[in-house]
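[1] I'll drop the sequence and a predicted model, then ask my questions.
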Amino acid sequence: MSFASTLPKSSLSTLKGLLPFLAPYKREFLLAGIALLVAAGATLAIPYAFRQMIDLGFGATGSKSIRHVNTYFLALFGVACILAIATAARFYMVSWLGERVTADIRGAVYWHVVRQSPQFFETTQSGEVLSRLTTDTTLIQAVVGTSISMALRNTLLFMGGLVMLFVTSIKLSSIIIVLLAAVVLPIVFFGRRVRKLSRDSQDRIADASAMAGEILNAIPTVQAFTHEGMESGRFTDSVESAFNTAMARIRARSMLTLAAIFLVFGAIVFVLWLGAQAVMGGRMTGGELAQFILYAVIVAGAIGALSEVLGEAQRAAGATERLLELMAVRSPIQSPELAQVLPARSHNGATLVLQEITFHYPSRPLTASLCRLSLVVQPGETVAVVGPSGAGKTTLFQLLLRFYDPQHGLITLDGVDIRQLDLHDLRAAIGIVPQDTVIFSANALENIRYGRIDATDAEVITAAKMAAAHEFIENLPQGYLSFLGERGVRLSGGQRQRIAIARALLKNPPLLLLDEATSALDAESERLVQRALEAAMAGRTTLVIAHRLATVQRADRIVVMENGEIVEVGTHASLIALGGIYANLAALQFHTPG
């Protein structure tokens, strides 16, 4: 587990964490409870009807006997009808509740996860989160949709049956209660062990899921290095670990069931033997013994069912604990309670100011990614950021989008501290073309429209034309309606990047961030996109990260970074004349003396 647990791990009290998800459905729970009470009452009425039928029907003679038998059989059938209707209603309501609450939990967990900062995903595997969304919520569904109802039903049957046992025979009931008390200790002992093993089992499943997700996302690399066998072996080992842990849980649950049923029915058989002696001695009627037997069966069955439900509840408690741990994680990046508003957008773009920015990634607290960095970008200005890998260029963009907050320093957009802006307002003012292009499993039209959900088809097509993407999209089998495949596998790298550029242009933000926006393009596409980007930069402030210096030569200013600091600022010509880091980079790329 990668995030710290803040919850108790010793009892079923963890299931209380589900109460906020159950609370909106009080009416449905009430209806299910009514059906549950009626069904339990009908079940408890059956043994009494049998007693009356035996003592007053079979025990009588002549027409009176026939009349009693007919009456009680008719009554028994009526009770069965009520039981059938109430049971069906209970099943429907609790099944609906299980599905509804599970859907709510999945939605809440996903809503919570997608709002976490990148810091969360530095230490948490996506497969682990997916395991919680699927496997863990399925266990909770079983509890809400079945186990809670079964627990309440069998608790009512146990209590009602116990009362009726005492009504039938105080002596026999007292004996059976003493014997049944001995069942509690093994159930409690094994129940705790099952809960611990249930959590371990879910952790192992999550590990296997995380591993599978990671490898499936890297299949081309796995196959290129011919490691299919090795990765299959690793996954098999992980699955076997999950299997062995699950078998330990199953063995513990089997022992729990064995102990409960053996002890319960052993006690009941002994007491029934005493009852048979009482009937033969004339101290009890046959109908009373039959009634006692049926109520004893109901009580024993209820205890056995409760032991099964307890096992399911133990597993669900582990799943709930894991989900609540996930829900308890709070992103360090939050919108302020009283957010400020950006001033009205000017025609020249935004003013960006960075003052003495120092930043360490949470996972690397001893290494400064940015150190005392200061920069002022005027409205409409295009600033290129260059430097060797690891200089802090991409980190700068992540701070501007407020994926992280710097430990020291201030960033303002149009004079407003970005920490005082609502996150959606801040990010709505920024368009980005990332180095690692993300394409969703949708068609080309919807992938570009991701930049602005309310954009019309005509606006999407216009953005595609500006990004030099229109022509290749039109040549796809269904044009803009062509499905691009998971992660855009049906497109080339350059085509994916042009889709991303079109998405950013459609958003039409005052501040545009280009992170290696043309790195995956061939020479012809780069020329087309560069021309489109130049047109798109008009009327907005633009920051460009590029290793290929040919793409930044026409920038208003070039900022050179090294080791998280700005070491040179100027135009292409002035930096070449300076003979510093930029001149060396240019010499390597252009084969010119530096």
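    That came in fine, so what should we check first?

[2] Only C-alpha atoms from now on, for both contacts and neighbour counts.
    Will do.

[3] what's the burial count for residue 208?
    Using other Cα atoms under 10 Å, the number of residues around residue 208 comes to 23.

[4] buried ones in stretch 417-435?
    In terms of neighbour count (16 or more other Cα atoms under 10 Å), stretch 417-435 has its buried residues at 418-423, 426-435.

[5] Which ones among these map onto strands?
    The strands, defined by DSSP state E, take in 430, 431, 432, 433 from the buried residues of stretch 417-435.

[6] ok, structure two:
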Amino acid sequence: MTNTQDAGVDTSSIPQQSNSQSTFLTLSRLLPFLKPYRRQFAFAGIALLIAASATLTIPYAFRQMIDLGFSKIGSGGNGIEHVNLTFLALFGVAVVLGIATAARFYMVSWLGERVTADIRNAVYAHVITQSPEFFETTQTGEVLSRLTTDTSLIQTVVGTSISLALRNLLLFIGGLVMLFVTSPMLSSIIIVMLVIVILPIIFFGRRVRKLSRDSQDRIADASALAGEILNAMPTVQAYTHEEIEAKRFSNSVENAFKTAMRRIRARSLLTMIAILLIFGAIVFVLWLGAHAVVNGEMSGGKLGQFILYASIVAGAVGALSEVLGEAQRAAGATERLLELMSVRSPITEVDNPLGLPANNSRGAKISIRNLRFHYPSRPETAALDKLNLEIQAGETIALVGASGAGKTTLFQLLLRFYDPEQGTICIDDISIRELNLLELRSTIGIVPQDTIIFSANALENIRFGRADASDDEVIKAAKMAAAHDFIERLPDGYNSFLGERGVRLSGGQKQRIAIARALLKNPRLMLLDEATSALDAESERLVQQALETAMQGRTTIIIAHRLATVKRADRIVVLDHGHIVEVGNHTSLMALNGAYAKLAKLQFHIEENSNTTEEIT
């Protein structure tokens, strides 16, 4: 198990972005996801302008009420009419403000949800096209953290923060303009002081951004660790590691908590500095304004208007500092997502792929020439070295050899999960590099030794072999794989939920589901990674009969560990450390008394003895 406690999960396959990019430059890379919704942004912008304009009219109305209403009442004039009209106008402004704010909230919330869904879809669609090389070095928990936690932060920015930032920016600019209209002298003093206080805000903002990125990384560490352990619970419990793993997860969570607290402390300090400096500057300027009123240099209404506009400007700056904190977190999340999106699979397709000959009843001809391959995670050891093999259409080949000989590697190269450094693989004399990946993999059916069962019912698990198959075709494939009877005995038959990773099935039942899935696909080339290894004797007999029928009219390559399987093959290919050392049938290879004979004596003698005993009985 990977230790994520100290160093974090391995993300070496994901290119790392430079932290020197500005927050807004990083967030601007989300524009491709925003462009499809220009109309909705325009509607939200109109509502935003209306709401901001309504807010900026309020201080002017108060000035009119004080100077033209209260002052006339005090001097014996008809000022009450001005007061009534002012309050009526204020109510009208409130109506406009309420409608515009509701419209803005609805539109930006819709945009946040929509854009986040698009980003999640894009990232997921990109990740599932990556080759196994990517998943050798990247834990699924890390990917899931980026898909969930990071996209949620982006949703906050798109659905809330952008709107708040624009609203407060408009209020700041509008309020600043009205401050100059009201009193140029006092406004000039405010501007100078605001410029001075913005510098520490920028400094601490950069600190918050770095800590935000670190916080997201530590959360991903905890998610990756939890995902790894939850997928291995039987092993964890069998070795009584519950307490140990709980402690490991607790340490990882505490690490994430400590990092988050450093971010929170920095952001709290940023907020405190912004509020103290900005409001301190405003209080000082208002003190000067109060003296101007006392000296008769400014009316009470004008000072009131100036105070309200100053409050609007100060509130806008304070809100912008809050938004900046959210933007710093979102910038870190955006970097992580864009890093994931920038990963490119080494398995690429040609611009104009060739097509395979029309399907026929002979199967596929396979030509393997001078094949050499190293796994990216084990570059010092050749998994296959100068491998040459010709397989005729309709032929059944058994691959035998010790663990690590290269049997499964050959399957992975046939499916183009990896590309060899040297050599070619051809199907019907066409290099698989020249084929469309979809067509190539549609031509191949595989039954792996470690069967994957999805969290769905039996019907859908088998239909995974061919998505457009009818229920009758699924049931027919299940019967061929000797799976029909046990499926029928499940509580809801073919509609029975099989549990996460097939926990409700035995090993043999899982394998028969996988065989049915491959048979349903009806491929020209069948790859069987010891497809009967987990079956009991009776089920193996039934499945062997089904496989013999399924092998007709198609080429079959079998990774064999059972003598019965080996004997049925047209040819046996013996692999040793990535090389072919012997080729022939069972009888001829036993007569050579070489590598195959040695393997047979070590690996097959128990089964041979068992078969002999059965015959004597």
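    Alright, I've got the coordinates. Note that the coordinates shown come from a computational prediction; the quantities given were computed from them, not determined experimentally.

[7] Serialize the ones in strands among the buried residues of stretch 417-435 of the first structure to CSV and add fields for distance to residue 58 of the first structure.
    Formatted as CSV, these follow (distance: Cα to Cα, whole Å):
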residue, distance to residue 58 of the first structure
430, 88
431, 87
432, 87
433, 88
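
[8] Now the two most distant members of those.
    Using Cα to Cα, those span at most 10.3 Å, a distance reached by 430 and 433.

[9] Need the residues touching each of those two.
    residue 513 (Cα atoms under 8 Å, 6 or more residues apart in numbering).

[10] and the alignment partner in the second structure of residue 505 of the first structure, how many neighbours does it have?
    Mapped onto the second structure by TM-score structural alignment, residue 505 of the first structure lines up with residue 519. By other Cα under 10 Å, the residues close to residue 519 of the second structure number 27.

[11] what sits against residue 519 of the second structure?
    Counted by Cα under 8 Å, 6+ apart, residue 519 of the second structure has contacts 445, 465, 477, 480, 481, 550.

[12] how about it, secondary structure?
    helix (DSSP: H, G, I helix; E, B strand; the rest coil).

[13] burial of residue 369 of the first structure, as a residue count?
    22.

[14] In the second structure, what residue corresponds to it?
    Superposed on the second structure with TM-score structural alignment, residue 369 of the first structure falls opposite residue 383.

[15] which element follows the helix or strand harbouring that match toward the C-terminus?
    Element membership for residue 383 of the second structure, per DSSP states H and E: strand 382-391. Later in the chain than strand 382-391 of the second structure, the nearest helix or strand by DSSP H and E is strand 396-400.

[16] Which stretch of the first structure lines up against that following strand?
    Using TM-score structural alignment, strand 396-400 of the second structure pairs with 382-386 in the first structure.

[17] got it, and stretch 150-158 of the second structure?
    By TM-score structural alignment, stretch 150-158 of the second structure lines up with residues 136-144 in the first structure.

[18] Please list the residues outside the matching stretch that contact it.
    94, 97-99, 101-102, 105-106, 202, 312-313, 315-316, 319-320, 322-323.

[19] mind listing which of these are in helices?
    In helices, defined here by DSSP state H, the members of the contacts of stretch 136-144 of the first structure are 94, 97-99, 101-102, 105-106, 202, 312-313, 315-316, 319-320, 322-323.

[20] The lengthiest helix in the second structure corresponds to what range in the first structure?
    As assigned by DSSP H, the longest helix anywhere in the second structure is helix 242-294. Under TM-score structural alignment, the match for helix 242-294 of the second structure in the first structure covers residues 228-280.

[21] Mean per-residue distance, that stretch versus the second structure.
    Taking mean Cα distance after the TM-score superposition for the first structure, the mean distance separating stretch 228-280 of the first structure from the aligned residues in the second structure is 0.5 Å.

[22] how about the alignment partner in the first structure of residue 471 of the second structure, what does it touch?
    Matched to the first structure by TM-score structural alignment, residue 471 of the second structure sits across from residue 457. Counting by Cα under 8 Å, 6+ apart, residue 457 of the first structure makes contact with residue 445.

[23] neighbours around the counterpart of residue 321 of the second structure in the first structure, how many?
    Aligned counterpart of residue 321 of the second structure in the first structure: residue 307 (TM-score structural alignment). By other Cα under 10 Å, 23 other residues sit near residue 307 of the first structure.

[24] State the helix or strand in which residue 307 of the first structure lies.
    helix 286-328.

[25] now swap in residue 297 of the second structure and tell me
    Residue 297 of the second structure belongs to no helix or strand, assigned by DSSP H and E.

[26] what's around the equivalent of residue 494 of the first structure over in the second structure, how many residues?
    Matched to the second structure by TM-score structural alignment, residue 494 of the first structure sits across from residue 508. Counted with other Cα under 10 Å, the neighbours of residue 508 of the second structure add up to 19.

[27] wait, doesn't residue 508 of the second structure sit right on residue 534?
    Yes - assessed by Cα atoms under 8 Å, residue 508 of the second structure is found in contact with residue 534 at 4.8 Å.

[28] Residue 222 of the second structure versus residue 246 of the second structure, what's the distance?
    Distance of residue 246 of the second structure to residue 222 of the second structure, given as Cα to Cα, to the nearest Å: 11 Å.
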